[in-house]
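> A structural model of the following input is requested.
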Amino acid sequence: MTSATATPVPTAAARRTAPGRVTFGSLVRAEWISLTSLRSTLFSWIIGTVLVILPAGAFAAVYGAQYTDSGQDPAMLEWLPSVGDISMNGFFFAIAMAVVIGSAAFAKEHTTGSLRTVLSAAPKRFGVISAKALVVATATFVATLVAFALAFAAAWFVGGAFGLPTGIDDAVLGAIMPIVGAGIFAAATAVFTLGVAAMLRSETWAVTSALVFVFILPMILATLPWTWGAEVSDVLLGTTGQNLVVAHPAITGELVVDLVLTIAWGAVAFFGGAAVMKRRDA
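Here you go, the predicted structure:
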């Protein structure tokens, strides 16, 4: 006589915790925890924010003092920058912050070996680097918006103490769009550096390469005695991103092209890093 044995039916909880069923949402949460747990990330955010605010307040004080010393001469208003332009003087530090964060998001995990642990739980490498890019871009975008909003407030407050007019006729074009543009520039740069870090697998080389590509290469090309040098410089990330930070009298086709190119540079480096990550061992 034989007895039938019951086959255990996997419960919903067991199915949810089965290996290989890691969702993209869980990857995003894990990457957020990983990013915010890095002390270098927190220090970069804090130091970057301070360095964005300080130039805004300092330049507002300098221009305000000149305006006061002139007896508030209306003729000075023809060349004095607006409060919005003054608040953008620290954009270099915001982009440097984005480079550090984008590089650390991949290179530190690769160096410590924790990337292997992540890939053992989530073998689909494109999903892993996509989660990193989403977290890095979102965090950098929000942090940059906050930093430049505070910089604008500092420039407005310090300039107002000297009686300096804001010089802004349209709040959207003169203040909001440059701040949002700075956020997009920083987010694209962070994703760009993340992709470079995935390709080079070195934090030092990723940071160096990104800074050279964003800041130095456009200047070198622009100074060449050939017209193609300036033309190439105009489409590089450093140039298109800076154009988003400047206040424009209207939304033009050139501004839209700069926006598309800025995002495209981040996408190109991201897909390049994803391709290299897929072919190489962690």
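
> please count neighbours and contacts with C-alpha atoms only from this point.
Fine.

> so which residues of the stretch 101-250 of the chain form strands?
With DSSP state E, counting those that start in this stretch, there are no strands along the stretch 101-250 of the chain.

> residues in contact with the closest residue to E203 other than its chain neighbours?
Spatial nearest neighbour of E203, chain neighbours left out: A107 (5.1 Å); criterion: Cα to Cα, 6 or more residues apart in numbering. Counting by Cα atoms under 8 Å, 6 or more residues apart in numbering, A107 makes contact with A197, A198, R201, S202, E203.

> here is a second sequence; please produce its structure as well for comparison:
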Amino acid sequence: MSSASLAVSGDPLLSAAGGGPRPRFTDLVAAEWIKLRSLRSTYWVLASCVVVAVVVNLNAVRSDFTYIDHPPPPMPGRGPVTYDPIFHGLNQISADLVMLAAAVVGAITVFGEYATGMVRTTFAAVPDRRAVALAKLVVVTAVTLVMGTTVSTVSFFGSNAMLASRHVGLSITDPGCVRCVAAYALIAPVCALVGMALGAVFRHATASVVAVVALLFLVPLLFGGDRYKLLRQIGNTLPGDAQSRLVANPAAPIDFGKYPASVHGSWIALAAWAVVSGVVAVVVIRRRDV
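Here you go, the predicted model:
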């Protein structure tokens, strides 16, 4: 047996691939970051999503100026109409856009390597598939968290700065505002992890994107309404519904239906989707053949 082979087999710090030092986890994170930012389409999608989502939110608030300046008369049996800055400042249209973009980017980071065959090179250089998958999770979560946080904070502070002249704006210190901003930001990494899990399961561009759209936007339609309690309770645990509940202004008179989700339950639902999706992605990447 040669001295090189003895060194490889005897020293746990040496890589079995070529006798060099094993890459640290920070090296794997750096490599995954290079892969992600080397795809121009990825950061163009993320940057465009941020700009469009913020513009949609701010424009929705701007379009309400006429309504604020000339409020409609109160309906019979109800008090005066009050304006909710959260409803349009952090509206659901932009949230859906962020969810879709984050989930697709998460899926691309997985099925993109399988489609191009780069995954074979990755696993040849780093046989520890679990470490590679965890590095992907860290990078995708961090990038999409930045995206979601940017959309959320700019939309909140920008829309309420616009409303300051109408004296109906909110401050971040007002009850529930921190929760609304945080939930609006966190839906991006949660959906990105869901996308990664689906990308790992299907490993195909079309199938992964269709699965993302179906799970995040079509499946919730099956669990709406208040006719069946069980269906409504299942719907409350889906990512979009949980986020909508958390972003609701606690000071606004919102009707959540007969079977409303709780704030704590919605936080648990988002956390569960993130954890389960991350585990699925790691397990599938580790165990399935290339």
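
> give me the contacts around stretch 168-179 of the first structure.
Contacts of stretch 168-179 of the first structure (Cα under 8 Å, 6+ apart): 82-84, 88, 145, 148-149, 244-250.

> any buried residues in that stretch, and which?
By neighbour count on 16 or more other Cα atoms under 10 Å, the buried set for stretch 168-179 of the first structure is I168, L173, G174, A175, I176, M177, P178, I179.

> on that earlier part again, who wins for most neighbours among the contacts of A107 of the first structure?
A197 (29 neighbours; other Cα atoms under 10 Å).

> residue in the second structure paired with that residue?
A197 of the first structure maps onto G199 in the second structure, with residues paired by TM-score structural alignment.

> OK, contacts around the nearest residue to its match once chain neighbours are set aside?
Among residues not flanking G199 of the second structure along the chain, A107 sits closest, at 4.3 Å (Cα to Cα, 6+ apart). By Cα under 8 Å, 6+ apart, the residues touching A107 of the second structure are A192, G195, M196, A197, L198, G199, A200, S208, V209.

> can you rerun that using 10 Å?
Counting by Cα atoms under 10 Å, 6 or more residues apart in numbering, A107 of the second structure touches 101, 140, 191-205, 208-209, 212.

> aligned to it, what sits in the first structure?
Per TM-score structural alignment, A107 of the second structure is aligned with S103.

> thinking again about what came up before, farthest-apart pair in the contacts of A107 of the first structure, please.
Spanning the widest gap among the contacts of A107 of the first structure are A198 and E203, at 9.5 Å by Cα to Cα.

> shared neighbours, those two?
If you check A198 of the first structure and E203 against Cα under 10 Å, 6+ apart, the residues they both contact are S103, A105, F106, A107, H110.

> contact partners for the third one?
So that's F106 of the first structure. 35, 115, 129, 132-133, 193-199, 201-203.

> any figure for the gap between I176 of the first structure and R15 of the first structure?
According to Cα to Cα, to the nearest Å, I176 of the first structure and R15 of the first structure sit 47 Å apart.

> hang on, the earlier thing: farthest pair in the buried residues of stretch 168-179 of the first structure?
I168 and I179 (13.8 Å).

> separation between the aligned residue in the second structure for P178 of the first structure and I172 of the second structure?
In the second structure, the residue matched to P178 of the first structure (TM-score structural alignment) is C180. Separation of C180 of the second structure from I172 of the second structure (Cα to Cα): 10 Å.
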